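Chemist: Sequence and predicted structure, then a few things I'm wondering about:
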Amino acid sequence: GTNGQFRPNEDLTREGVAAIVNNMLGEDTPVAATNFSDVKGRWSERAVSSLVDKQIMKGYSNGTFKPQQKVTREEFAVIAYNYMNYKGMSSSKTAVPYADENKISPWAKNGGRYAGSRWLYDGS
């Protein structure tokens, strides 16, 4: 939580997801320098650096990470897909098509298909 609170109605941010996924890895992550101008010195710097180094999350082409930006469903699907690949988990199940699959961004297609095949999102 934040300041001892869970905040159940608050949206997840990119840095929040980075912290959660980094904790799920359960690896001792050394503090590494980050090239993201908007992450240096933030509470999430170590988690962000770790996940970028492991290619689970990425920053933006302008050199930022946008740590306080909300995470969309397609972004989370890509993060889950990259996490599973990093952990060596199979993503070979048959993809479940979505009625609005044509609306999934090209960069998120694999993550979206993976989310469907793993029932991370059931389309409801």
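Modeler: Cool, got the structure. Numbers count the residues shown, from 1 in each chain.

Chemist: contacts, neighbours, all on C-alpha from now
Modeler: Fine.

Chemist: contacting residues around the residue most central in space within the chain?
Modeler: When Cα atoms, centre = their mean is applied to the chain, the residue found nearest the centroid is Ile79 (3.4 Å). If a contact means Cα atoms under 8 Å, 6 or more residues apart in numbering, then Ile79 has 56-57, 111 as its contacts.

Chemist: Using JSON lines, lay out those together with secondary structure and distance to Gly16.
Modeler: Shown next, in JSON lines, are the contacts of Ile79 (DSSP: H, G, I helix; E, B strand; the rest coil; distance: Cα to Cα, whole Å):
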{"residue": "Ile56", "secondary structure": "coil", "distance to Gly16": "14"}
{"residue": "Met57", "secondary structure": "coil", "distance to Gly16": "12"}
{"residue": "Gly111", "secondary structure": "helix", "distance to Gly16": "19"}
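
Chemist: Next up, a structure to set beside the first:
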Amino acid sequence: GFAGTGGFKDVKGHWASEAIDKVYGNRTVAGYPDGTFKPNQNITRAEAVTILNSVFNRYTTVDSLANVSVSSLNTFSDVSKGFWAYYQIIDAANAHTSQKVTTASDEEVWK
């Protein structure tokens, strides 16, 4: 893992603070833009998919789909392209093979 703590405003003293710091240090979670983690809040589908994709080193972006017929992909009527986790959800909902863009990049290109 990577050293580091999230420094989240709402984690200090929480029973899971050590585990939260570990998954943050491993770059599995990032927390919310306001500097919180919300450890007592239910996790959403989008958040779960984002975490699992991170664990499995899956990083899909708009550029990842350049070689794919987007119309053939599994999509969801309640998830628009503008949604922050759209590509995370597309990645998890569609079987595919991919290749990293470069060895220094996490981004993948679907084949």
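Modeler: Perfect, I can see it now. Worth saying up front: this structure is predicted, and the values here are computed from it rather than measured.

Chemist: TM-score them against each other, please.
Modeler: After superposition, the two chains reach a TM-score (TM-score structural alignment, normalised by the length of the second structure) of 0.60; 86 aligned residues with a Cα RMSD of 3.0 Å.

Chemist: what does the residue nearest to the centre of the first structure align to in the second structure?
Modeler: Aligned by TM-score structural alignment, Ile79 of the first structure pairs with Ile51 of the second structure.

Chemist: where's its match relative to Tyr59 of the second structure, distance?
Modeler: For Ile51 of the second structure, the distance to Tyr59 of the second structure equals 11 Å [Cα to Cα, to the nearest Å].

Chemist: Tell me, of the contacts of Ile79 of the first structure, which are also contacts in the second structure.
Modeler: For the contacts of Ile79 of the first structure, the aligned pairs still in contact in the second structure (both residues aligned by TM-score structural alignment, their matches' Cα atoms under 8 Å) are 56-57.

Chemist: wait, which of the contacts of Ile79 of the first structure is closest to Arg46 of the first structure?
Modeler: Using Cα to Cα, Met57 comes nearest to Arg46 of the first structure of the contacts of Ile79 of the first structure, at 12.9 Å.

Chemist: just to revisit the earlier point, buried residues of whichever strand or helix holds the match of Ile79 of the first structure, list them for me.
Modeler: Assigned by DSSP states H and E, Ile51 of the second structure falls within helix 45-55. Across helix 45-55 of the second structure, burial judged by 16 or more other Cα atoms under 10 Å covers 47, 49-51, 53-54.

Chemist: How about stretch 109-120 of the first structure?
Modeler: In terms of neighbour count (16+ other Cα under 10 Å), stretch 109-120 of the first structure has its buried residues at 109-118.

Chemist: Need these in CSV (columns: secondary structure).
Modeler: Output for these, formatted as CSV (DSSP: H, G, I helix; E, B strand; the rest coil):
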residue, secondary structure
Lys109, helix
Asn110, helix
Gly111, helix
Gly112, helix
Arg113, helix
Tyr114, helix
Ala115, helix
Gly116, helix
Ser117, helix
Arg118, coil
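
Chemist: Skipping its backbone neighbours, what lies nearest the counterpart of Asp38 of the first structure in the second structure in space?
Modeler: Using TM-score structural alignment, the equivalent of Asp38 of the first structure in the second structure is Asp10. Excluding the flanking residues, the one nearest Asp10 of the second structure by Cα to Cα, 6 or more residues apart in numbering is Thr36, at 5.7 Å.
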